[in-house]
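Colleague: below is the sequence, then the predicted model.
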Amino acid sequence: MTMRDVVIRDIAGFDVLTVDHVGPYLQIGKAFETLMDWLASRGLLSGEMRMIGIFYDDPTAVAENELRSKAGVWLPRAVDVSGGGPVSVTPITGGKYAVLRHKGPYEDMAAAYQWLYGEWLVNSEHEAADAPVFEEYLNNPKETAPANLLTDICLPLV
């Protein structure tokens, strides 16, 4: 079994601009493309953006084509999303999180989740909160080799 480090962090709540995605989690890239196009059309792309994925369902318990997630981006300023369209604002609840840094391809993250929930969580003194997990993508998959991608998996705790 691969050894992994989990860090407990207090994360302040924040709002994320999001586009909904339903279907296989590995196909969330389509929603990210829609979000990036929307941001680009409004001149909102910036180096300060933080890319966030929010995941609502357990893929071992929900059919793959029914998995709910959101492709998101945090910006350092509020953005008006009124007027319809694919983008909405989704709050991330602040509080205590178990943060696991995954290095490698997104396709390999299922094993990290299995370890986080099946090994770390059950052997820790912590309990998962009733809130979605979110991921923060720390580098750009268009500029980074899959083996070097860094993702923080943030599991909310009670």
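Modeller: Cool, the structure landed.
Colleague: every contact and neighbour count from this point should use C-alpha atoms.
Modeller: OK.
Colleague: what's the burial count for L35?
Modeller: A count of nearby residues for L35, using other C-alpha atoms under 10 Å, gives 22.
Colleague: wait, is it part of a helix?
Modeller: Yes - counting by DSSP: H, G, I helix; E, B strand; the rest coil, one finds L35 located in a helix.
Colleague: try this one side by side with the last:
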Amino acid sequence: MIESDINKRYCQSCGMPLRFDVEKYLGTNSDGSRSDEYCYYCLKDGKYIVDIPMSEMINIWIKYTDKYNEYADTAYSPKELRRILNERLPKLNRWKQKLETSNIHHQKIQDIVVYINNHLFDSLDADILSTISGLSKYHFRRVFQTVAGENIGSYIQRLRLEHIAHLLVSTDFTLNQISEQTNYQTKFSLAKAFKKHFGVSTSQYREKYKPMYDEQHAVITPEIRSILPMKVFCIEVGEKYKDELRYKLIWDRLTNYARQRNEEKSNDKFVSLSMDDPSITPIDKCRFYLGVIIDNKENDSQPGVMEVPGGRYAIFRHIGDYSLLHKFYRTIYEEWFPESKYRPQSTFSFEMYMNRPASTLKTELITDIYIPVIKK
């Protein structure tokens, strides 16, 4: 059999050309009949023989390139075979199903992450969350660990303690007040959990990290306004911002996504979402997203769509180079908040980019910073 035959069909798992001319090379279905979709390396009695990632499947064939060539009557080099399989396997049924399942799981966990953010100090055990996600308890724990990179209990505990750290440095609340707000049974149990996580007491943490500001400072006046919830198609950035090319690719993907959905390209609103305070949360666990706002009326449940919570926000306008934003944030947190009648509601904030850097001078770039607030 020559692989270049027009009517070739591939094993829907490993990508090998199926040898219908040699029955023993075909996999078997659950009823013992020969499969017309899978080879004997991949399917036996209706079950996959091995459960491995696609990349590992490709690596196996690269290791045995000579066997592939003998079986398929080809003469590929390992490099050529890798290129071919990298193109072929994502189109095969097994891997398309895996991708669809992975996307569904990712969206379910993303929905749970949003739910946790909105109910951080409510009762949040894995049983309740698995029910909300629609996954079994066991499957939920496993999928959450895969997507989030830590188990559900550790994740919730970390977010709670990081929020408490945020309250320590952004408010003058006593430990009793914080324990009441965060539903800890006593201030002693809170203090014990805090020290175990951060390695210092709550008082030491507050003394070390509470912002200090000078009496002489710039005057900034935000707009205090309530906004409605917004849907955002977003891509998690993580540490990709350190790689200029990958960062650009994310922006290109967002731009293409927006163009496909909206013919009036000038109306596209691009945002960045920051879920954590990098001065509190370890950098490798900070959640940072770039996104584009989509129509709230759309029933869009695809992976990557998040909802920005509605509510009262302080909206600060920054005009100038993006590289100066970090100084502007310091002014907000170290000067405006201490003297205002508001405090940050959480570590969440987002930026809305009002013009495009590709067609705007750096000194004229406009960025609106949205920080959810509540009265002190």
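Modeller: Here it is on my side, so go on. None of these values were measured; they are calculated from a predicted model.
Colleague: which residue, other than its chain neighbours, is closest to the aligned residue in structure 2 for M3 of structure 1?
Modeller: Correspondence of M3 of structure 1 to structure 2, assessed by TM-score structural alignment: V219. When the adjacent residues along the chain are set aside, V219 of structure 2 lies closest to W336, with 8.0 Å between them (C-alpha to C-alpha, 6 or more residues apart in numbering).
Colleague: where in structure 2 does stretch 90-99 of structure 1 align, residue-wise?
Modeller: Stretch 90-99 of structure 1 corresponds to residues 306-315 of structure 2 when matched by TM-score structural alignment.
Colleague: any idea how far P59 of structure 1 is from G23 of structure 1?
Modeller: The spacing between P59 of structure 1 and G23 of structure 1, counted by C-alpha to C-alpha, to the nearest Å, is 10 Å.
Colleague: overlap in contacts of the two?
Modeller: Common contacts of P59 of structure 1 and G23, defined by C-alpha atoms under 8 Å, 6 or more residues apart in numbering, comprise L67.
Colleague: for V81 of structure 1, give me its contacts.
Modeller: With contacts taken as C-alpha under 8 Å, 6+ apart, V81 of structure 1 has the following neighbours: 87-89.
Colleague: mind doing that once more with 7 Å?
Modeller: With C-alpha atoms under 7 Å, 6 or more residues apart in numbering as the criterion, the residues that contact V81 of structure 1 are 87-88.
Colleague: where does it sit: helix, strand or coil?
Modeller: The assignment at V81 of structure 1 comes out as coil when based on three-state DSSP.
Colleague: then R225 of structure 2?
Modeller: Here R225 of structure 2 is recorded as strand under three-state DSSP.
Colleague: so it makes contact with F316?
Modeller: No - at 10.9 Å, R225 of structure 2 does not count as touching F316 under the criterion of C-alpha atoms under 7 Å.
Colleague: more neighbours: which of the two?
Modeller: Neighbours around R225 of structure 2 and F316, counted as other C-alpha under 10 Å, are more numerous at F316. The numbers are 19 against 13.
Colleague: name the element that one belongs to?
Modeller: strand 311-319 (DSSP states H and E).
Colleague: average gap between that strand and structure 1?
Modeller: Its aligned residues in structure 1 lie a mean 0.5 Å from strand 311-319 of structure 2 after superposition (mean C-alpha distance after the TM-score superposition for structure 1).
Colleague: what sits up against that strand?
Modeller: Residues outside strand 311-319 of structure 2 that contact it (C-alpha under 7 Å, 6+ apart) are 222-228, 363-373.
Colleague: if you set the cut-off to 6 Å instead, what comes out?
Modeller: Contacts made with strand 311-319 of structure 2 from outside it, assessed by C-alpha atoms under 6 Å, 6 or more residues apart in numbering, are listed as 222-227, 364-373.
Colleague: how about stretch 48-64 of structure 1?
Modeller: Identification of contacts with stretch 48-64 of structure 1 by C-alpha under 6 Å, 6+ apart yields 23-24, 67-75, 132-137.
Colleague: check stretch 241-261 of structure 2 too.
Modeller: For stretch 241-261 of structure 2, using C-alpha under 6 Å, 6+ apart, the contacting residues are K240.
Colleague: ok, back up a step: in strands only, show me the contacts of stretch 48-64 of structure 1.
Modeller: Among the contacts of stretch 48-64 of structure 1, the members falling in strands are 68-74, 133-137 (criterion: DSSP state E).
Colleague: farthest-apart pair in these, please.
Modeller: R68 and W74 (19.3 Å; C-alpha to C-alpha).
Colleague: could you find the closest non-adjacent residue to E136 of structure 1?
Modeller: With sequence-adjacent residues excluded and distances taken as C-alpha to C-alpha, 6+ apart, E136 of structure 1 is closest to I52, at 4.6 Å.
Colleague: tilt between the strand holding F316 of structure 2 and strand 349-353?
Modeller: Here strand 311-319 of structure 2 points in a direction 50 degrees away from that of strand 349-353 (axes from the mean of the first three to the mean of the last three C-alpha atoms, to 10 degrees).
Colleague: report the mean distance between the next helix or strand after strand 311-319 of structure 2 and its aligned residues in structure 1.
Modeller: Taking DSSP H and E as the definition, the helix or strand that follows strand 311-319 of structure 2 towards the C-terminus is helix 325-331. Helix 325-331 of structure 2, aligned to structure 1 and superposed, deviates on average by 0.6 Å (mean C-alpha distance after the TM-score superposition for structure 1).
Colleague: in helix 325-331 of structure 2, which residues are buried?
Modeller: Counting neighbours by 16 or more other C-alpha atoms under 10 Å, one finds that the buried residues in helix 325-331 of structure 2 are 328, 331.
Colleague: and whichever helix or strand comes after that helix, which stretch of structure 1?
Modeller: Past helix 325-331 of structure 2, further along toward the C-terminus, the next helix or strand under DSSP H and E is helix 337-339. Alignment note (TM-score structural alignment): helix 337-339 of structure 2 is matched to residues 121-123 of structure 1.
Colleague: what does stretch 362-369 of structure 2 give?
Modeller: Applying TM-score structural alignment, one finds that stretch 362-369 of structure 2 aligns to the residue range 146-153 of structure 1.
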